[in-house]
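>>> this is a predicted model, with the sequence first.
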Amino acid sequence: MAEGIFIRLLGSVSARDGSRAVELGPPRRQAVLAMLAARAGTPVTLDGLVDGVWGERAPRSAVQNVHTYIAGLRRALEPERSPRAPAGLLRGVRGGYLLALDSSCVDSLVFADRVERARSLPADQALAHLEEALGLWRGPALFGLPGPFAEVEGQRLEELRLSAVEERAALLLDAGRDADALDGLEQVARAHPLRERLWELLVRAQAAGGRRAEAARSFEQARHNLAEELGVHPGQGLREALAGLRQAGDRRAPQQLPRDLRAFVGREAETAELCSLLAPPGGTSPASVVAVTGVAGAGKSALAVHVAHLLHTRFPDGRLFTNLRGATPGVRAVSPLEALGRFLRALGVAAEDVPVDLDEAIALWHSRLDGRRLLIVLDDAKDPAQVRPLLSVPAGNAVLLTSRESFSCVDDCAQVSLATLPEPEGAAMLAELVGGERVRAEPRAGRRLVELCGGLPLAIRVAAARLLDDPHAGLARHVALLEDEHSRLEELQAGDIAVRSSLMGSWSALAGSEHERDRQAAAALAALGLLDVAEMSPQVVAALMGTEVAVAERALNRLAAAHLIDRVRSGRYHLHDLVRLFAREIAPEGRREPLLRALGFYAATARAATVLRDPHRVQPAGPPVTAEPQHFADRDEACAWLVAEDPNLVAAAWQAMGEPDDEIAALGVAVTFALLWHQIDACAMADMRRLNERALVVSRRLGQDRLILECHNHLGHTANCYHRTPEAIWHYEQQLDLARRLADPFCEQRALGNMASTQHTGGLFAQALDSALAQLALARREGFAVGERFALFIAGSAYRGLGRSAEARDLLTRAFDLAVEAGDDFQVLSTGRELAELYLDLYDFDEALERLTRTHALAVALNSKKCTIACLMALATAYRRLGDPSKAHAHLTEAAALIEETGDAYHLERLHQEERAVRLDLN
C-alpha cells in the first residue's frame, strides 16, 4: 500500500502526497480516479470505468481515453517512478484497474465508516464520531465531475451526509444543547425543502431556544413545501414539534390576498430572493419596498401573491392587496388617494373618517402602520408616480409591488426582474395545468409548446386552457396551430385572457401618452416588427425610423424600462418572440422605405468594417449601396462589430433576398457579399453557403453576371472547405468563364488562384502548381500585387505537397516577405503557417516552433479562428515529434474546442489522426 497518499472526494476532487498537492488533470481524468478511490483496494473493470465516466454517450475513443487518463494519473501520483517500472499504486489487473489504497486514505470511505460506527456507540462517543465525519466535507461530493458515476455516488454520499446531520442534531437536542443543534440546521433544511426530518429538528431547536415565532414560520414553510410539491400534510413528528407553540399574529388582522395559484411552479431563485428581502434571516427588518418587474405575462402578480402567502407568519398584522390597474386597457388606473382609502378602511378607519386630501391620507396611513408589521401588495402599478405616496412606510412594514415599468429610479427600492421561464420550469407548469400523464405521453410536443410560448407564463396558461377545452386532442395538434407565426397570437387567447391584449395594453399606454418620448418608443416597437433580426442596435433602429441615433436610443431605453424589449448588453436590445409577433402586427404600412434604409445601413457598415478589418483582401463587387456606414475608430472596433452583428446580418440578408422587391433583394446580396471574409475566418461555412445559394438565385433574377460571378466564387470556397473538390472546381470554372466573358483580368487571375487553392486542398498538387503559375503570370503582367502574393503562396504550398522542399521554401519565403512588406496580415498568417509546417517537415524544430508561436499569436490577435486552429494543430505535431506529448495534448484540446465551436470539418480528420498519435506516445 502507498504511504502518504490521501484522496478527497467530499468536495472538489483532490489528492495529496504528504505535503505535496497532486495535479490530477482534467475532469474526466479526475472522474476515473474518483471511481477507483471510491472502491479502493477493489478492481474496477475497464467497461465499468467507461460506463461511469460517459454512460450511454461514450465516444469510440472512450477505452483509449481511459488508458490515457490512467497513464496521466500514474505520472501524477508516482512522479518518481521510472517509466519502465511497474505501477505500485494504480495497478492494471485482469480486465481493469485497481487503486492500491487503504480505506483510511479516502475521505468518503473514512466518512462512511465514522457514521456507521457512530450508530452503535453511546451518545457522547457517537456525537464525536459524527462531528469528525461531517468535518471532512468541503462542498458537494465529487463537485464538478462529469458522468453517471459522479451523479449517483454524489447523491448517495449526500444522502448519507444528511442522515449524519439529522443524527447529530437529534443527539445535541437530547443533550439540551439546542444552540449547537441549531447551528447550520436552517441552511441545510432550506436547501432540502422536502426533507421532513430536517424541518422537524429545526422547529424543535428553534422552540427549545425560545425562538417561537421562527419555529412557527419554519413549520409553516415545511407544511407549504410538502403540500405544494408532494400533496401531503406534515407527519406526526413535525406536528409534535410544533405542539405548545402559539400561532403568531392577530386573527382580526386584514388578509386581502387573492388565493395562491394551484399550478405555481418554478421561479425558485426569484422566490428565494424575494423571501430574503422581505423576511431576512435573523429577524431583522424587511426591505421597505420590493418591486417585481418584467414583460407583460411574465407572471409578476402570481409570484408576488405566492411569496406573500409564504410569508404570512412574518407579517402578523396582516397583508393588504390592491390591483392598481396600471396596464388594463380602457380602464382608469387607481389613484394614490383611492388606494390609500381602501387600505385605511381595511385597517379600521371608518369610511367617513378617511381624508379626502392626499397629504392628510398619507399622514394617517403612516400613523396606522407605525409599530405594526404589515405586507402591502400593490399589483400592476402603472409607474413610480402612481405609487410613490404609498411607499414610505414605517420600519417593520414592507411594500411588494408589481409593474411592467422599471422601478430602478425609486430610492431604497430592491428590484427583481422576471425573465421568461426556462424550458424545464415551463414544462413543469404545463404538466401541472393539463396533467402530467398528458404531457408525458407527448414529451417532445410539450417541450415545443413551451418553446413556442416563449417561456411566458401567461402564454403557457392560455395554451393550457385551450388544451383543457379540448381534452381528447393531443398536444401535437395544438403545437401545429402555434407553429404558424401568422396565427400564433390568435391561438394564445382563451376567454378574456390573451397574450395579444396584454401586450397591446403596454404598447397603447406608450402610444397614447402625452410625453413625446413614450410616443417615439411606441413608434420604435412598431418599426422593430419590420426586420427579422435577433438583436437591434440604436443605429439600425434609427435607420428603420428615419431619425437620429440619439432619438432611437432614447426610444429603445424607454421600451426596455417598460419591459417590452430586453437590454442584453450595452447598445444591444432583444425582443421576446411573442413581442416580435405583436410588433409585426402593429408595423407601419409603408415598409419599403424603412427596410431600404435599414438594409442599406447594414450593407454599408458591414462593407466598411470588413475593409477596415483587412484592407488587402479583394472585396466582392456587390450591388451599389449609397447609405452612410457607422464609423469605427480602428480595426478592433470593426471586428467587434462584425462578431456582434453576425447573426443579425445573416438574418437581415436572408429576409431581404426573400423579398419580391428587386431593390430590397439586391441589398440582401450586398450584405451577403460584405460578410465574405469575416465568415471565412470565423469558419461560418454553413451560413456562407446558405446565403450565397440564395444570392445566386437573386443575381440570376436580376440578370447581373458580375453578381453571379461572385456567388460562384463564394460557393466554390464553401465547397472547398467541405472537401467537395469537384463541386468547388465547377464553381471556379463558372467564375473563370464569366471573368473572361466580362474581359476582367483581375477576376480571371483570382479565379485561377481559387482553382489552385482547391486543387491543393484536394491533394492535386501538380494541377495546383499549374493553376498557381498561370495566376502568377497574369497577376505580374497586370500588376496585381495581392494576386502575386497569393499565387506565390499556393505555388510554394504545391511544391511542398510534391516533396520539392527547396522550391517550396523559396516561393513561400518570397510570398511571406511580400506580405510583410505590404502589411497584409492575413496573408502573413497563411504563408507564415505554411512555412512553419515546411520547416516541421524538414525537422528544423527550432525554426518551426518560433514561426508557429508568432503566427498563432497573430491569428488570435486577428480573431482568425481558421488560422488559430491550423496553428494549434501544427504546434501539437511539433511537440509530439519533440517527445513532449503533454504539450501536444494541451494544444490539441484547445484546437478541439475551437473545431467544435466552428464546425470546422476541414481540420477534424487531422485532429483525430494527431490525437491517436499523441495517445500512442503517452502510453
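That came in fine, so what should we check first?
>>> every contact and neighbour count from this point should use C-alpha atoms.
OK.
>>> which stretches of the stretch 601-750 of the chain form strands?
Assigned strands in the stretch 601-750 of the chain: none (criterion: DSSP state E, counting those that start in this stretch).
>>> show me what counts as buried in the longest helix that the chain contains.
What stands out as the longest helix in the chain, according to DSSP state H, is helix 148-174. Neighbour-count burial for helix 148-174 flags 148-151, 153-154, 157, 160-162, 164-173 (criterion: 16 or more other CA atoms under 10 Å).
>>> please apply the same query to stretch 905-922.
Across stretch 905-922, burial judged by 16+ other CA under 10 Å covers 905, 906, 907, 911, 914, 915, 917, 918, 919, 922.
>>> find the centremost residue of this structure, please.
In the chain, the residue lying closest to the centroid (CA atoms, centre = their mean) is residue 422, at 11.2 Å.
>>> not counting its neighbours along the chain, what's nearest it?
Closest residue in space to residue 422, ignoring its immediate chain neighbours: residue 455 at 6.4 Å, by CA to CA, 6 or more residues apart in numbering.
>>> presented hereafter is structure B, for comparison with structure A:
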Amino acid sequence: MRYRVLGALELWDGGRWISLGPAKWRMLLAVLLCHANRTVPTERLMDELWGEEGRPQSAGKLLQTYVSRLRQTLGDESGEVLITDKQGYKAHGYRLAVEAAEFDAHRFEQLVEEGRRGLDRDAPEAAAERLREALGLWRGAPFQDVPPTPAVEAEATRLEECRLEAVDARIEADLRCGRHASVLGELEALTAEHPFREDLRGRQMLALYRSGRQADALAAYRDLRGALADELGVEPTPALQRLHQRILTADETLMPPERAAEGAAAGAGSGTPAAPPRAARTPRGPRQLPPASPAFTGRHGEIAVIRTLIEEHDSSGAAAADGGDGGVGGRPVVIAAIDGTGGVGKSSLVIHAAHQLADRFPDGQLYVDLHGATAGLTALDPGEVLGRFLRALGVDGSSVPSSTDEASAQFRSLAAGRRLLVILDNAASVEQVRPLLPAGPGCSALVTSREMLTTLEGATHLHLDVLPRDQAVALLERIVGAERVRAEPEEAEAITRLCGGLPLALRIAGARLAARPGRPLRTLVTKLTDVRGRLDELSFGDLAVRTSFQVSYDGFREGRRSDDLDAARAFRLLGALPGPDVSLPVATALLGLSESRTESALERLVDAQLLESPDSIRYHMHDLLRLFASERAEQEDSEAERSAAVARGLSCYLATAQQAVTLLDPLRPRPEHAVDGAVVPLGDSAGADAWLKAELRNLLAAVAYAVERPEPVARLGVRLAQSLQWFLYPRAHAQDLQSVNELAIQAARRLGDLESEAWLLDHLAGAHWLQRAYDDVRECLESALEIWRELGHHQGELRTLCNLADALCELGLHEEAIVVQKRQLTLARETGDPAAEVIGLGNLGRAHRGLGHPEEALTCFRESLEGARRTGNIHHQGFALYEMGITYMEQGKFPEGRTHLDQALPVWKRPGTYESWRGHTWSGLFPACMTLQIGPGPR
C-alpha cells in the first residue's frame, strides 16, 4: 500500500490513486499517518475525531467501525498493516505500519536529507537534483482535504516548514551552480511571503548581485533592516550585515566560481589584487530544532535580549580577533536561562528564537527536552543526553563514555572548535544542566526551567510572564482566525481574561474554537465563566492546564525537602483565601505556623513559579493556579481544616483593620466587637493608613467572600464591612462603600443581627451621600432609626439623627432638619455624650445657615468648636472652622472667612483624615482669595 499526504490524502489501490469518501475515515487515516509506526491510544483517536465536546456516547463503537472499514479499503482483513494494540481483551490503540518508500512524506524527508548531504559534500548539482525530486512530490497543502484535527494541523505545519527549508536548500544549490538568474523570481515571491526569513533574503541579495543588480541587492537589505527595526526592534544578523558590506564594496569573491576565477586572472594582469581563495565548506552539523509554532505571538522584548546577547558575543569575538590576541578562547559561552510558570510559553520562545538565530551556528543546533516538568516522565539523566549529543556530532555509539564526567569532557572537546547552539528545554535543576553546557567560545546555550536556575554560573536570566492583553488577543487570532475574533471582540477579550493571559490556556481555548468553526466565541466564554468547570474546559487533546500545574505541585507532595509539605499545604490554602494577593503576616495567620516557617514555604512556591512575589513583601497567585489550588484543597484537606484556616486569615484582616481605623481616629465611636485574631503591627496612623491602602482589594474581597458563608465566617464579614466604613467614607470610595454594605446588610439580616444591620444602613447612607443621592440617604437613615429605637440603642440613634439632619439640609428641608437636630441634641445631653453634642451643634448651624440665619449659625458653630477642642476631636474642629469660614464669606466678610478656612486646611492635610474635604476647603478659600486678590500661599 502507498500513501500520499502532500496535497489531498490519497491511497494507491494497485492501479490508481484514490481518495477515501467519508470525512471521518480520512481523519482517522490522517491521524494514523501523522503517527506512522507508533501506537495511537483509542482515547486520543476519539478526541481527534470528535473533540471532547462533540464526542457521541457511541464513539468507541463508531471508531471500531471506522477501523474495520479502513482495513477493508487497505485490503488488510488480517490486521497486519493497521495493527490493534491490546490491553487485556480491549483495544488500547491502533498502529499503522508504513514503509518509508510507501509514504510520500517519508520519501520527501529522505530526499531532502540526501540533498543536504550533497551540499555538505560540495556536490551542488546532485543536491539540486535530489531536492527538486523531493519538492516534486508536493501537490498542494498537506492533508488539504482532511477536516482539521490537532494532530493533522500540527503535522501539516511541520511539513510546510520542512518544505520551506527544502526550497531554501535547493535555491542554495542552484546558486552554487551559478543559476542565479533562474531563482530570482522565486526568491522575490518567497521573501514577500516570509519577510523576516533572513536566510532567504540573503540568497535574494546574492542572486541580485550576481545578476548585475547591485543597487537592488542593497535595497533588499534596507527593506529587511527597516522591517526588523519596526516590527521587532532588532538589527539583521551579523552574517547578513557582512554580506551587505561585501555587496556594498563589490566583492568579486561573491560571484560564481568561474566569474571569481576570471576576476582573479584579470586582476593579475592589471595590478588589481587577486581575490582570496574560497574557504572550504564546513560539513553541515545536526539540525535538531523542533518546528516553530505558527501561532507564536509577541515576546519581542525577550527575543531582542537573546539576540543582543549573542550578537554582542559575536561582536566581541570579532573585535578580539582583530586585536591580535589570537582568537576568542577566553570568552565565556553565552547562556540565557528562561524561567516561568507552567504553560507560560518558555519552550515556544526558545524554539522561535533558535530558528531566528540558526544561521549564526553553522555547525548545528542541538535540542533536548529534559523532562524536568513533564507529567508521567522522570527527568532525563545527563549521561543519556550526552550520549545523544555525541552521536549527533558524529561519535560512534560504541565510543561514547559510560561516565557522565568523561562524556561531558568529550562533548566540550568536540564543541570547542565549533559554532553550536544548544537548547536545554524543560530543565529540572542546575545539576542536570551543568554537564550539558558546551565550552567553546563560538557556542551558546538556551535553557528553560520552571525554577530560576540562580546558581548557573554566567547565565543571563529572563523571567517569562503571561502575555499582555493585546498579545493574548493576537495569539487567539492566529489560532482561531482574525475575522472570527474581530467579529466578537468583547468575547475574545473575555476569553483572554478568563485564561489569565497564559499562552497554554489560550492555545487550548483556541484549539477548541478552531475545532468548532461554526460555534460563536460566546459559547466558550459561558463555559469558562463557570469557575468550577474552567480547568475542565481548558483541556483538549494532549494539552491540559491542570496537568501542567500538577507536575509542579506533585514535586512538593513528594516531600524531598523539609519544607516541601509546608509548601504544598500553603499552596492549597492560599487558593481558598479571597483576594488578589496576600502578605506574609496574613499568610502566617492562615497557615497557623511561625512566620519564618511560613516564609520558607512561600519562597519555595515562588521558586517553583506557583507564586509570584515581585517585591518580597506580597505574594500573588495566577487566577488559574488559584483554581487549581482550590481544587487540591477540596481533595486533600477536610472542610473543617479549610474553614478554620480561612477563618484565621479573615480574623487577621478584621483585627488589624479595627486597629488601623482606631489609630486613624481614636475618638470616633464605632460599633465593633473584640475579635480573636492575629494582628499585623502597624505602629502609628501613617502605618495604619498605608496598611489599609495596600490591603484594600483584599479586604473588599474578604467581605464579599465571608458574607456568603455560614456562621461564624459570615459574622466576620459583617464586622469587617463595618470597620471599613471609617476608611472608605473619608476617602470618598463611594462604589466600594456601597457594595460592601449592601452585601453585609443581607448577611446581617440572615444572621438576625439587628444592631449590625442598623450600623450598616447608616454606612450605606454614607455611600449614597457621596453620590449625592440624598433621597436614598434619607430612606436608609429612617430604616436605621426604626431599628435603633426598637433596640433602645442611644448611641446609634444619636449618630443616625445627625446624619438624617444633614441629609434634610441637602434636600433643602432645613426646618425639618432643625426639628430632627434638636431631638438629637436633647438625647445627647440626656445621655451625657459630649461628642454627639459637638456633631449636633455643627449640623444645627448648617440648618440655620440654610434658612438664612447667619448669626444663629455662627453661634452653633462656635459652641461646636469649643466642644471639639474640649474633647480633642480634631476632625470636628476642622468642620466647625470650615463652616464658620463659609458663613462669613456668605456675609461678604472675606478676611474673616479666609482666616477660618486657613485654620481648617491643616486638619485635612493630616494623614488618614477626610481627604475628600481638602478640596472643599480649597474651594472655600478660592472666592475669598479672588475677592481679596491675594493667594493662599504655599501649602
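On my side now, so go ahead. Here the structure is a predicted model, which means the values were calculated and not measured.
>>> for the buried residues of stretch 905-922 of structure 1, which one is nearest residue 780 of structure 1?
Taking CA to CA as the measure, residue 780 of structure 1 lies nearest residue 906 of the buried residues of stretch 905-922 of structure 1, at 31.2 Å.
>>> in structure 2, what sits opposite that closest one in the alignment?
Residue correspondence to structure 2 (TM-score structural alignment): residue 906 of structure 1 is left unmatched.
>>> count residues in the vicinity of the closest residue in space to residue 906 of structure 1 that isn't next to it in sequence, would you?
Distance criterion CA to CA, 6+ apart; nearest residue to residue 906 of structure 1, sequence neighbours excluded, is residue 721 at 5.9 Å. Neighbourhood size, residue 721 of structure 1 [other CA atoms under 10 Å]: 20.
>>> distance check, the corresponding residue of structure 2 for residue 721 of structure 1 against residue 109 of structure 2.
With TM-score structural alignment as the criterion, residue 721 of structure 1 lines up with residue 770 in structure 2. As for residue 770 of structure 2, its distance to residue 109 of structure 2 is 73 Å (criterion: CA to CA, to the nearest Å).
>>> now do residue 456 of structure 2
Note on residue 456 of structure 2: its distance to residue 109 of structure 2, by CA to CA, is 38 Å.
>>> please apply the same query to residue 262 of structure 2.
For residue 262 of structure 2, the distance to residue 109 of structure 2 - CA to CA - is 38 Å.
>>> higher neighbour count, the two?
Here residue 262 of structure 2 and residue 109 are compared on neighbour count by other CA under 10 Å; more neighbours surround residue 109, at 19 against 13.
>>> quick one: residues contacting the more buried one.
Going by CA atoms under 8 Å, 6 or more residues apart in numbering, residue 109 of structure 2 touches residue 134.
>>> pretty sure it sits in a helix.
Yes - secondary structure assignment places residue 109 of structure 2 in a helix (DSSP: H, G, I helix; E, B strand; the rest coil).
>>> structure 1: which residue goes with that one?
Matched across to structure 1, residue 109 of structure 2 finds no residue, judged by TM-score structural alignment.
>>> neighbours of the aligned residue in structure 1 for residue 736 of structure 2, how many?
Under the alignment by TM-score structural alignment, residue 736 of structure 2 pairs with residue 687 in structure 1. Counted with other CA under 10 Å, residues neighbouring residue 687 of structure 1 total 17.
>>> how about residue 470 of structure 1?
Other residues near residue 470 of structure 1 come to 12 when the count uses other CA under 10 Å.
>>> again, but for residue 63 of structure 2
The tally of other residues near residue 63 of structure 2 (other CA under 10 Å) stands at 18.
>>> wait, it sits on residue 46?
Yes - Residue 63 of structure 2 lies in contact with residue 46 (CA atoms under 8 Å); the separation is 7.2 Å.
>>> spatially nearest residue to the counterpart of residue 467 of structure 1 in structure 2, not counting backbone neighbours?
Correspondence of residue 467 of structure 1 to structure 2, assessed by TM-score structural alignment: residue 513. Sequence neighbours aside, residue 480 is the residue nearest to residue 513 of structure 2 in space, at 6.4 Å (criterion: CA to CA, 6+ apart).
>>> residues near the equivalent of the one you found over in structure 1, how many?
Matched by TM-score structural alignment, residue 480 of structure 2 corresponds to residue 434 in structure 1. Residues within reach of residue 434 of structure 1, counting by other CA under 10 Å, total 19.
>>> pull the contacting residues for residue 434 of structure 1.
Contacts of residue 434 of structure 1 (CA under 8 Å, 6+ apart): 464, 467, 468.
>>> quick one on the thing from earlier: ok, then the element right after the longest helix of structure 1?
Using DSSP states H and E, the helix or strand that directly follows helix 148-174 of structure 1 along the chain is helix 178-182.
>>> what sits up against that following helix?
Residues from elsewhere that reach helix 178-182 of structure 1 (CA under 8 Å, 6+ apart): 168, 169, 170, 172, 173, 202, 205, 206, 208, 209.
>>> if we go to 10 Å?
165-166, 168-175, 201-210 (CA atoms under 10 Å, 6 or more residues apart in numbering).
>>> ranges for the strands of the stretch 201-350 of structure 2?
Going by DSSP E, counting those that start in this stretch, the stretch 201-350 of structure 2 shows strands at 334-339.
>>> great, nothing more from me.
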